[in-house]
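Novice: My questions concern the predicted model and sequence given below.
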Amino acid sequence: MTTSMPATKHSLRVRLASSVLGGCLAVALLAATPVRADDSNPVLAKVNGSEIRQSDVNVAEEELGPSLAQMDPAARQDNVLSFLIDMKIIAKAAEDKKIENTEDFKKRLAFARDRLLMDKLLASEGKAALTPDAMKAVYEDASKQITSEQEVHARHILVPTEEEAKKIEDQLKKGADFAELAKKESKDPGASDGGDLGFFTKDQMVPEFSKVAFELEPGKI
């Protein structure tokens, strides 16, 4: 079993694959420069006439991604290429043993095929969903589902009599601090927060209070 890598400058590497191969000897010529004119996808090695191109190494790097994370980037391609050479050698030995004809192999191959098809389709659909037109459509659809309600932010001071309310109003007109007066005079549970009611919509308060709150100009009493 012979494995060769086309080269103008090369070193010779001899590897004994594995005992399971029945002593098959693989001979590899390591390429310093590819001999093919197509530099974008050169042939990096040949195993029994089967080519291993740069694109094959690229696919393998994607598939082996996590296991390559800690590897020196400078040595990564050589290691992946060595892996592909070994894989082809061992795969040929498996073919010779008719492993591909077993039911277990056929089921696993069908599963791997279906899973790859699913992954490719989902990846393709995902990219399509990120186009500007698709994103705009999603935004517009989501906007239609949102009903915009006006909110106001207010503070109040709750006292039992109108007389007390007028006294507090006079103090506020003279410049008294609303929050401090609320803490001191208000009978509402929110007095400790300076009478702060936060933001609310019209339907969250009693109609009489909401009417006044929504008609007041910002900063007015």
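Specialist: Yes, it's here.

Novice: only C-alpha atoms for contact and neighbour calcs from this point on.
Specialist: Fine.

Novice: Under a three-state scheme, what state does residue 214 occupy?
Specialist: helix (DSSP: H, G, I helix; E, B strand; the rest coil).

Novice: next, the one to line up against it:
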Amino acid sequence: MTVTHRLATAGVVALIVCGGLAVRAQDGVVARVDGKTITEADMRLAETEIGSDLGSLPDGTKRRVLLEFLIENQLFADAAEKQRLSTGTGFDERMQYWRRRALRDVYFDKSVKDTVNDAETKRFYDQQVGALKPEDEVRARHILVEGKDKARELFQKILHGADFAALAREHSKDPGSKDQ
């Protein structure tokens, strides 16, 4: 079976499996690809890898994309195994890199994430927000008129207490500011 054919088959399998994602086996198996299981744990790992690329997709769509990613991953891995690409310098170097990265991630999860609790996080956040200086708020309004003479006339009226909004409604050529 060619890789293209297997990918097409995987697409069909993904559609079938996605339809049944709501009903999962107790062992956390989400799908099977050529007898190999894809689990909820695999889904979580895939989300840490590509989840930020999925943005704010709805949860159902995100799960479908993650599952398709994992199915394609498995199919390509199977194809590489069949071509005996799992040995050699290039493969070994990548495995060393991914091992170091996995160890770093596990270490971080265990030592760093576990040492910071929600209360400390909230306290730090509150301190940072408290340290921020409030910015001045400015509300700009304008009256669009033709000619400097008309602008000066309206400006003098405003300086002497005339209602800005009333003058804008009556004199402004800008329909957006005229109605405010």
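Specialist: Structure received. Model, not experiment: these values are computed from the prediction.

Novice: Could you report the neighbour count for residue 106 of the second structure?
Specialist: Number of residues near residue 106 of the second structure (other Cα atoms under 10 Å) recorded here: 12.

Novice: Quick one: map it onto the first structure.
Specialist: Under the alignment (TM-score structural alignment), residue 106 of the second structure pairs with residue 120 in the first structure.

Novice: Which helix or strand contains that match?
Specialist: In this structure, residue 120 of the first structure is located in helix 103-129 according to DSSP states H and E.

Novice: By how much does that helix deviate from the second structure on average?
Specialist: Mean deviation of helix 103-129 of the first structure relative to the second structure after superposition (mean Cα distance after the TM-score superposition for the first structure): 1.6 Å.

Novice: What is that helix packed up against?
Specialist: Applying 3 or more Cα pairs under 8 Å, 6 or more residues apart in numbering; DSSP states H and E, we find helix 103-129 of the first structure packed against no helix or strand.

Novice: so how far is it off the chain centroid?
Specialist: 20 Å (Cα atoms, centre = their mean, to the nearest Å).

Novice: So residue 26 of the first structure belongs to a helix, correct?
Specialist: No - Residue 26 of the first structure: not assigned to a helix; according to three-state DSSP it is strand.

Novice: measure the most centrally placed residue in the first structure to residue 108 of the first structure for me?
Specialist: Against the mean C-alpha coordinate of the first structure, by Cα atoms, centre = their mean, the closest residue is residue 126 at 10.9 Å. Distance from residue 126 of the first structure to residue 108 of the first structure, counting by Cα to Cα, to the nearest Å: 27 Å.

Novice: What residues in the first structure pair up with the helix ranked longest in the second structure?
Specialist: Counting by DSSP state H, the longest helix found in the second structure is helix 59-82. The alignment of helix 59-82 of the second structure onto the first structure (TM-score structural alignment) covers residues 73-96.

Novice: average distance between that stretch and the second structure?
Specialist: Mean for stretch 73-96 of the first structure is 0.9 Å (mean Cα distance after the TM-score superposition for the first structure).

Novice: If anything else comes up later, I'll come back, but that's it for now.
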